[in-house]
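[1] My questions are about this predicted structure, shown below with the sequence.
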Amino acid sequence: MSRQVIIIGRPNVGKSTLFNRLVGKKLALVDDQPGVTRDRRFGEAHLLGLDFTIVDTAGWEEEDPTSLSGRMRMQTMAALEGADVALFVVDARHGITPLDDEIGRYLREQKVPVILVANKAEGRAGEGGYYESYTLGMGDPVAISAEHGEGMAELFEALLPFFNEDDEEEGLPPIDPEDEEALNRAPLKLAIVGRPNAGKSTTINALLGEDRLLTGPEAGITRDSIAIDWEWQDPKTDEIRPIRLIDTAGMRKKSLVVEKLEKLAVADARHAVDFAEVVVLMLDATRGLEHQDLKIASLVLEEGRALMIVINKWDVAEDASGLFNGIRAALDEGLAQVKGLPVLAVSARTGKGLDQMIATAFELRSAWSKRVPTAALNRWFDSALSANPPPAPGGKRIKLRYITQAKTRPPSFILFGTRLDALPKSYERYLTNSIRRDLGFNAVPVRLTLRMPKNPFKKD
C-alpha cells in the first residue's frame, strides 16, 4: 500500500508549488493570491526513487468552523488522520507567524510524524526565517525552494526513514514521544547484543518461560536477528507491558569474522540495533569485560540508542563484588562520553535479576523519549553559563545565544551562537554532561549540535 504524505501550512507558503514539484506536473493551481486550494488534491509523487501519494490541502486559517475557511480547515484535519507523514510548510522569507505557531501546536498533539519544511529558503532573504523556524520545536527544518527545485535531496533524506521496508513489515506505528500514554502502550523494542555465547538466546528463553530459541554451548548458533512479541507483567504493579524482544548474532572482533555467513549475521545484528529503542549489551561473568564489548557499546551509543550493561551467568561468577566494580570502572573509563550506564547482574539459568533488567529498560526508554519544556531548558542554560562561562580564546569572546531541543529518541539539542568553531571540545562535554545530569537524561546518549548563522544553500 502506498505511503500517504500530506502537505500542511498556512495560506501562500508554497504548498501547491511543492505538490506540483513532487508529482512532476502542474496539477494544482498556483497563484500569489492566498486560498487558491480548497479541497484536498491527491497525486502520485516521485522523489529520487521514493514513490508515494502526496496530498495538497487548503491553507490553514483560524476561522469559524461553519465558514468556508473553517470547513477547509476541517478537510485538512480529516486528511491528516489518514496520512503516514505530514510536511509542515512555512515561508522562510516571511518568517514564523502566530498562525504557524498555532498549526505547530496542533500537529504536536497528533500521532502523525511531522517534517518541518522551510520553503522559499533560497538566497539570503530566507536565512532569517529558516533559523527562526527552529523556535517551533519540531526538529531540524528542511530548507527548500519548491519553485526552483532546491533542497529536494534533503527532503528525500528526511522522508526516507518513514519508507523503511523492514519497519513496514514490523507493523509498529511511529510513537509521539510527548504522548506518555501512547508511549507506555507501545511495545518496547529491546535488542540484546554481545559477543558469542554470552547467553543472549538463553536469557530470552528465560524471559519467555519456554525454549523458544535454539541454544547450546557452541558459539554462533544464532544467525538471524529474531524478533519476538511478548508481554511482561511488572511484579511491583502487576501492569502488563508489551515488548518486542530482538535476539541477535554474537559480534566477534572484525578480524575474526571471515566467513560470508557470519559477516551477514553481524550486519543483521547491527541493523537490529538501528531498529531498537533500548539495547542490552550482555557480558559473560566468566570472561568479564573485553575490548570487543567496549566496541559494541560504542557502536550502540553512536547510533543514539539507550544502552544498559547486563552481566549474565552471575550465579557462577568468582569474586562477584570485585568483578562488578572492575567492570563499572572500566566502562566509565572506556566510555567517557556516557558515564554512569546502568550495570545489572543477572542469571538466565535461575532467572535472578531479569525483572529488574526489563524495568530498567522501560525507564531508559522514558528518558530517551523525554522532551524538556522550553522554560526549564532556558533556566538550565542560564545557570550552566553562569556557573562556567565559555572561554575567550585569543581574547575574543564566544557568545552562546540560546539552545533548543530539536528532537527526542535520542535527545538532540542545537546550540546557537557566534565563533562556535573556536569553542573547545571540553566545554561541549561540559554542556552535554550537564544536560544529562541536570535535566534527567542520566546515562542516555545526548547529542549537541553547534550552529552559527549561515546561508543554508551556500556551498562550502
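    Here it is on my side, so go on.
[2] Every contact and neighbour count from this point should use C-alpha atoms.
    Noted.
[3] got a list of what residue 449 touches?
    412-415 (CA atoms under 8 Å, 6 or more residues apart in numbering).
[4] Name the SS class of it, please.
    Of the three states, residue 449 takes strand under DSSP: H, G, I helix; E, B strand; the rest coil.
[5] Please tell me how far it sits from residue 391.
    18 Å (CA to CA, to the nearest Å).
[6] ok, now residue 301?
    Counting by CA to CA, the gap from residue 301 to residue 391 is 29 Å.
[7] Which of the two has more residues huddled nearby?
    Comparing residue 301 with residue 391 by other CA atoms under 10 Å, the one with more neighbours is residue 301, at 21 against 15.
[8] and that one, what element?
    Under DSSP states H and E, the secondary-structure element containing residue 301 is helix 291-302.
[9] Can you give the contact residues for the helix or strand immediately after that helix in the chain?
    Counting by DSSP H and E, the element after helix 291-302 in chain order, helix or strand, is strand 306-312. Here strand 306-312 makes contact (CA under 8 Å, 6+ apart) with 198-199, 277-285, 297, 300-301, 341-348, 357, 361, 364-365, 368, 410, 443-445.
[10] so how far is the helix or strand just after strand 306-312 from its chain's centroid?
    Sequence order places helix 320-334 as the next helix or strand after strand 306-312, per DSSP H and E. Chain-centre distance of helix 320-334: 30 Å, with CA atoms, centre = their mean, to the nearest Å.
[11] same question, stretch 322-337
    For stretch 322-337 - counting by CA atoms, centre = their mean - the centre lies 27 Å from the chain centre.
[12] If you count neighbours, what's buried in it?
    Residues of stretch 322-337 classed as buried by neighbour count (16 or more other CA atoms under 10 Å): 323-324, 327-328, 330-331, 335, 337.
[13] In addition, the following structure is provided for comparison:
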Amino acid sequence: MKTDKSRRVVVIGRPNVGKSTLFNRLVGRRVALIADLPGVTRDAQEAPARLRGRDVILVDTAGLEEAAPETLAGRMRAGAETAVAGADLVLLVVDARAGITPADAHFAAWLRRQGRPVLVVANKAEGRSGGAEALEAFRLGLGAPIAVSAEHGEGIADLMGHIAEALPDDAEEKDGEAGDASSALPLRLAILGRPNAGKSTLINRLLGAERQLTGPEPGITRDAIRIPLLDAAGAIELIDTAGLRRRARIEAPVEKLAAAAALAALRRADVVALVIDAALGLHDQDLQIGRLAEQEGRAVVIVLNKWDAVRAPDEARRAIADRLEASLAQLRGIATVPLSAATGQGVQRFLPAVRRAHEIWSRRIGTSDINRWLAAALERNPPPLLDGRRLKLRYATQASTRPPTLVLFGGRADRLPDAYRRYLVNSLRETFDLPGTPIRIDLRPTQNPYEDGKRR
C-alpha cells in the first residue's frame, strides 16, 4: 500500500511570489535559499513535512517563465513541469499584492490540463486588506484561493488543513517505491567542488535521470539540494551544492548564501565527494575544500571528473597524487576515483569508494589491539624528552568513531609535540588500514600522586 510518506506536494508559480518562503514555513525550518531577488531557486528542492497528521514530501520549484527550451530559464521551467508530473497535489502560488498577471493565468490554464489536484495560494496577503486582494485569484478558475502570508505566518495553519483534506487517500504504491527503504538512516553524501566541476552532472548520472540543472553557465546550482538514492547497500541522501570559489571572489549576496548552504551541507555530511575537473588539475581551492572537510571530521573521496578529457592520464594521476601527499597529508591515502560523469565512464566505481570511506570512518578498534599498537609504536620511536625527562604514554582507548578518535593517557601527555602526534596518527593509519579518513588523538595527562611532594 502507498503511504502518506510518498505523497508529493509541489509548490509552483512565477518568480518572486514567495514559493521558497512558503516552502520553508510548511517544512518548519529553513531549507530553501531565500533572497529578495527573482530566480533564486533553480533546482527542485525536497523536504519531508507533517501537515495535520499527514506525512508528505514538499517540493519547491523554480519560477515558471516563458522561455526557449535551450535557455537556462527554459531548462528551469522543464524541471518544474517534471515535478508537477509526479505530484499528488500542486500549490499554485500567486502574489496577492501584485494581483493576477497574464503569466499567472497562462500557467493556471496549463495546470488545468495536467489533471492534478490544485490549491491556489494567494501569498503576501497580510493585514486587513490581504483577504480582499486574494479574492482576485478566483479568476484563475481553480477554486477558492487560500490567503496566507508566508513571511509572517498568517493563514499557514488553515493552508495545512486544506492540504491534508485535498491529498488523495491511500492507494497503490508508486512504481519503484520500497516499503522498507526508509527503515535505516541514509548515508549522507555531499557533493562539493568548484563551479563547473560537474557536480550536478555526476548526480544526474547516478540517478539515471536529468534531475539537476546542468549547462555551460557557471554557478547554476545555488541551494543545497537533497535527493534520495538507493543502491545495493542501502539508502543514500545525495546533497548537490553550489560551486565554492575563494571567499575573496564571492561578491553577490545570493552567491554568499549559496556558499553558506554548501558549507552547512559539508558539516552535516557523513562523506564528502570532492569533485575536481581533472582536465584543469588540482586547484588550491580544491585543497582548501578538502582541508575544511578534514577539519570537520568528514570522510572524503576525491572524484577526478572529466577524465576522458585528460590527454596523459598516468602523468596526471601522478601529479595529483604528489600534490595530495604534499598538501593534504592529514588525509593520507585518500581514495581517488577517475571518471567521466558526462559519458558514464568509471562512474560504477564511485559509490563503492564512498561506501568504503564510510566504513573506515565508522570503524571501531578493540582496546587490546590499540594498546598492542601503542606499545610497538613507542618501542619503535620513543616519545621525546621534555625538560630532561621522557614523556610516558601509558595506555589508549578509542573514545568514538566518525571519525576514529583515540584518547591517549600518560604523564604530561598534553605536552606531546605535534610532530610526535603526527607520527602516532600515521602509525595508527598504517597498522589498522585507515586510509584517507580523519583521525583524532585526544591527549589526557594522568595525575602524579606525588606532585608537589604531597601524597594523595
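    Perfect, I can see it now. It should be emphasised that the depicted structure is a prediction, and the values quoted were computed from it without experimental measurement.
[14] List the buried residues in the helix holding residue 301 of structure 1.
    Applying 16+ other CA under 10 Å to helix 291-302 of structure 1 flags 293-294, 296-298, 300-301 as buried.
[15] So which bit of structure 2 is it matched to?
    Alignment of helix 291-302 of structure 1 against structure 2: residues 284-295, by TM-score structural alignment.
[16] Over to stretch 55-63 of structure 1?
    Against structure 2, stretch 55-63 of structure 1 falls on no residues (TM-score structural alignment).
[17] likewise stretch 117-127 of structure 1?
    Following TM-score structural alignment, the aligned partner range for stretch 117-127 of structure 1 in structure 2 is empty.
[18] Likewise for stretch 442-451 of structure 1?
    On structure 2, the counterpart of stretch 442-451 of structure 1 by TM-score structural alignment is residues 435-444.
[19] can you list the residues that contact stretch 271-279 of structure 2?
    187-194, 196-199, 266, 282, 286, 289-290, 293, 298-307, 309-310, 316, 354, 357-358.
[20] which among these end up buried?
    Among those, those buried by neighbour count (16+ other CA under 10 Å) are 187-194, 196-199, 266, 282, 286, 289-290, 293, 298-307, 310, 316, 354, 357-358.
[21] and whatever residue of structure 1 lines up with residue 260 of structure 2, what element?
    Aligning on TM-score structural alignment places residue 260 of structure 2 opposite residue 267 in structure 1. Element membership for residue 267 of structure 1, per DSSP H and E: helix 260-275.
[22] tell me the angle that helix makes with helix 291-302.
    For helix 260-275 of structure 1 against helix 291-302, the angle by axes from the mean of the first three to the mean of the last three CA atoms, to 10 degrees is 40 degrees.
[23] Which parts of structure 1 are helices?
    With helices called from DSSP state H, structure 1 shows them at 15-23, 68-81, 98-108, 127-132, 152-159, 165-170, 180-185, 200-208, 260-275, 291-302, 320-334, 354-368, 374-387, 425-438.
[24] Which part of structure 1 matches stretch 353-364 of structure 2?
    Alignment of stretch 353-364 of structure 2 against structure 1: residues 360-371, by TM-score structural alignment.
[25] Buried residues, that stretch. List them.
    Buried residues in stretch 360-371 of structure 1, counting neighbours by 16+ other CA under 10 Å, are found at 360-362, 364-371.
[26] which one of the residues you listed is nearest residue 54 of structure 1?
    For these, the minimum distance to residue 54 of structure 1 (CA to CA) is 29.0 Å, reached by residue 369.
[27] Distance check, the closest one against residue 440 of structure 1.
    11 Å.
[28] now swap in residue 410 of structure 1 and tell me
    Look at residue 410 of structure 1 and residue 440 of structure 1: by CA to CA, they are 13 Å apart.
[29] got it, and residue 368 of structure 1?
    Relative to residue 440 of structure 1, and taking CA to CA, residue 368 of structure 1 is found at 10 Å.
[30] Same check on residue 361 of structure 1?
    15 Å.
[31] Check residue 355 of structure 1 too.
    23 Å.
[32] More neighbours: which of these two?
    The neighbour count for residue 355 of structure 1 versus residue 440, taken as other CA under 10 Å, is higher for residue 355 (17 against 14).
[33] quick one, what contacts residue 442 of structure 1?
    Applying CA under 8 Å, 6+ apart, the residues near residue 442 of structure 1 are 340, 367, 436.
[34] Please repeat the previous calculation with a cut-off of 6 Å.
    Residues counted as contacts of residue 442 of structure 1 (CA atoms under 6 Å, 6 or more residues apart in numbering) are residue 436.
[35] Same check on residue 186 of structure 2?
    Residues counted as contacts of residue 186 of structure 2 (CA under 6 Å, 6+ apart) are 235-237.
[36] didn't residue 236 of structure 2 look like it was pressed against residue 226?
    No. With contacts counted by CA atoms under 6 Å, residue 236 of structure 2 stays clear of residue 226, the gap being 10.0 Å.
[37] anything in contact with each of the two?
    Taking CA under 6 Å, 6+ apart as the contact rule, residue 236 of structure 2 and residue 226 touch no residue in common.
[38] quick one on the thing from earlier: can you list contacts of the match of helix 291-302 of structure 1?
    For stretch 284-295 of structure 2, the external contacting residues (CA under 6 Å, 6+ apart) are residue 438.
[39] ok, residue 399 of structure 2 to residue 438 of structure 2 distance?
    In terms of CA to CA, residue 399 of structure 2 sits 14 Å off from residue 438 of structure 2.
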